[in-house]
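Chemist: sequence isn't available, so here's the structure alone:
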């Protein structure tokens, strides 16, 4: 039996891609951003992709679009800003019942899927409202009210073979209680695992993920190019399967001074470790900036998993051997996107804060880097999907006996 998936707050589609790789059918998506919607539609040509603010969609629109043959599974990652937990000092700890989470609940109430899965940041476990209620307790309570059994857990991406230290919270809501709502660990980062973990695979490193991609200097590369060498390991072979051309591998347009700064850095070093004469300058000035951000432009170690890929990773990480930031494709590799998955829109855009300040909202889109960094790693989603789909099929087979 093939199960159908609707992705809400879909972004570029990493979450639902994992379910597709596990054998499910992606029937649709709801996403507010134009470029992310274009990426989703291009890579899922048979899906119904609604580019809209979900808050503006009426119940009738949702039912008319997806209610004819309702999805078996609904996925979603309501933005964490809705829970006011990203900035602990912002003094605005909203109730999730007044946030975009309520829209996730609404879609579930209307379409009544067998499974709903919400992804979010790990800190959601600790977040409290202004009245000191745990946000996770409110979320689980609201899902129970519409008829679901609830399980939640923080999963680490490296435990499932993704070359990136990335923890995410997953809340699984099921009509029928699942025996094992979360997948067993399949990988370890230890080169010599303990005897009890000898059955686990070794998690790929950053270099395992990207070493076959063409060497680029700053300002080099194209949106569409050719591979120059064959896959160097199983991880690369899996992600290159089905891709004859390399997409989204274009280096940032770094200045000569920034390249010199990167050249001065060893693995583990960041902007705060560079020589004085290469320190960042104040914006539009010639004086040195008094602020240094320790997490900006850190050169990654090749023989370890990468740090968490955030939405703005083009300014976070420096290639382990080349004097530039990662390309969008390198980020996609670290996130475990297959190479045939093509990201639409521009590689980068001007700061969203600047666009908002200047009223240039028509230019405010999720660039390729944002789309990659915001995504659920597809191979992590695939592990979750395989585990849940197996149980759904077992339940279905049992009900037919």
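Modeler: In hand now; what should we look at? Since the structure is predicted, the reported quantities are computational estimates derived from the model, not experimental observations.

Chemist: from here on, contacts and neighbour counts on C-alpha atoms
Modeler: Fine.

Chemist: residue 226 contacts residue 249, doesn't it?
Modeler: No: Residue 226 is beyond contact range of residue 249, at 10.0 Å (criterion: C-alpha atoms under 8 Å).

Chemist: and here is the other one:
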């Protein structure tokens, strides 16, 4: 593993705000950073964070048998947490960040940070308010949306804890989203961070240029306390000879409505990409390889979409479907609402949280399976490790919640690369 030890001999510590399922955090942990706390409003995602924290606790003890016992149903979630944490509580704070909750969150963070100096804050507010797709559907509703101003609360954490660095991740639409008077939110946050004593640098990063099997563009802002510049973690672009097939092709064949969220053993040999990525589980198992059911009409459409791609390398427009299969009145926009995740391309199209609503935009490339992607296949495209389990809020598995968490995440291996380069510029 890359040595992230700072010059004083300690490894960088961090807190993760608006943490989601922890894709960004997982990448930093893989690179050797120490998480102090995570703050997340969604209960299911907060449970996922607790489960992953427990995984890392047990791995640190050199014994993951309790974790795999939990995934296979031999331990309840409470029993698993008790095994990992004992009498102490998890470091995950399940709270919505806002004016009413700041004092409570600060009190909890103060306890967890103790007398340590916080090195780094990572995270990014929910992106729906800046999303180009969301704005295209309802530009007027986005103006004045309180989610547009969550960066103000992010800044309050910088003001209180004064970390040396922060990393703020969001959608590219942040660069163009504006207030009613035309002021860019990006300019507002830039000025705010500067007023707090931070120099800020940013880049738009395309994940597929760095070995991630998915086209996903995000803006990454990195702030450093003080006036020194030239610290942005410059990532080395990676030419790839891998395909989407290498990311998902080893998983067991499934038909629609089949599979399980619990642990299964992988019997097929992994691709070279998987073997080299470090995503495979120590016990060769994985979870959440469960396909959602589909109605007969959608399954017929799926076959046509996959056939068009496999035969001609073309995307099927909604208007190309037979009238008997069309149910949408809108025939002028969103004509690619049915889309195959092409196995023969180096990267899939972007996995987003809408995958939780239906799988029509994420059709599996194998017509023999005739279905949409499973949560595990989507997680593979987001480079989550196979032993990463996505929780439901109630303690029972929720495929919808798993999809939502995966679609909202930062690709883990991209976060790892950012972390590695950031610490190179630490001094």
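Modeler: Nice, thanks for sending it over. These numbers come from a predicted model, not from an experiment.

Chemist: got a list of contacts for the strand or helix carrying residue 111 of the second structure?
Modeler: Under the criterion of DSSP states H and E, residue 111 of the second structure resides in helix 102-113. Residues from elsewhere that reach helix 102-113 of the second structure, judged by C-alpha atoms under 8 Å, 6 or more residues apart in numbering: 36, 37, 91, 93, 95, 97.

Chemist: one more: stretch 127-141 of the first structure?
Modeler: Residues outside stretch 127-141 of the first structure that contact it (C-alpha under 8 Å, 6+ apart): 83, 85, 92, 93, 94, 95, 96, 97, 124, 125, 126, 150.

Chemist: one more: stretch 151-163 of the first structure?
Modeler: 122, 164-173, 181-182, 185-189, 201-206, 209, 304-306, 334-336, 377, 379-380, 383.

Chemist: cool, stretch 309-316 of the second structure as well?
Modeler: By C-alpha under 8 Å, 6+ apart, stretch 309-316 of the second structure touches 304, 305, 308, 336, 338, 339, 340, 342.

Chemist: now that stretch, how far from the chain's geometric center?
Modeler: 29 Å (C-alpha atoms, centre = their mean, to the nearest Å).

Chemist: mind listing what's buried in that stretch?
Modeler: By neighbour count with 16 or more other C-alpha atoms under 10 Å, stretch 309-316 of the second structure contains the buried residues 309, 310, 315, 316.

Chemist: count of residues packed around residue 228 of the second structure?
Modeler: 10 (other C-alpha atoms under 10 Å).

Chemist: three-state assignment of it?
Modeler: Here residue 228 of the second structure is recorded as coil under DSSP: H, G, I helix; E, B strand; the rest coil.

Chemist: before we move on, which element is the nearest residue to it once chain neighbours are set aside in?
Modeler: Leaving aside its sequence neighbours, residue 228 of the second structure sits nearest to residue 199 (C-alpha to C-alpha, 6 or more residues apart in numbering; 7.1 Å). Following DSSP H and E, one finds residue 199 of the second structure within strand 198-206.

Chemist: that strand aligns to what range in the first structure?
Modeler: Under TM-score structural alignment, strand 198-206 of the second structure corresponds to residues 148-156 of the first structure.

Chemist: starting at the chain centroid, how far to that stretch?
Modeler: Distance, centroid of stretch 148-156 of the first structure to centroid of chain: 18 Å (C-alpha atoms, centre = their mean).

Chemist: residue 313 of the first structure and residue 13 of the first structure, how far apart?
Modeler: As judged by C-alpha to C-alpha, to the nearest Å, residue 313 of the first structure and residue 13 of the first structure stand 18 Å apart.

Chemist: what about those two, which has more around it?
Modeler: residue 13 (29 against 21).

Chemist: how about the match of strand 198-206 of the second structure: buried residues?
Modeler: Neighbour counts over stretch 148-156 of the first structure (16+ other C-alpha under 10 Å) mark 148, 149, 150, 151, 152, 154, 155, 156 as buried.

Chemist: tell me which two of those residues sit farthest apart.
Modeler: Greatest spatial distance among these (C-alpha to C-alpha): 148 and 156, at 24.8 Å.

Chemist: okay, the contacts of stretch 127-141 of the first structure in a markdown table with distance to residue 230 of the first structure and secondary structure next?
Modeler: What follows is the contacts of stretch 127-141 of the first structure, written out as a markdown table (distance: C-alpha to C-alpha, whole Å; DSSP: H, G, I helix; E, B strand; the rest coil):
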| residue | distance to residue 230 of the first structure | secondary structure |
| --- | --- | --- |
| 83 | 45 | helix |
| 85 | 44 | coil |
| 92 | 52 | coil |
| 93 | 51 | coil |
| 94 | 51 | coil |
| 95 | 51 | coil |
| 96 | 48 | helix |
| 97 | 51 | helix |
| 124 | 42 | helix |
| 125 | 43 | helix |
| 126 | 45 | coil |
| 150 | 45 | strand |
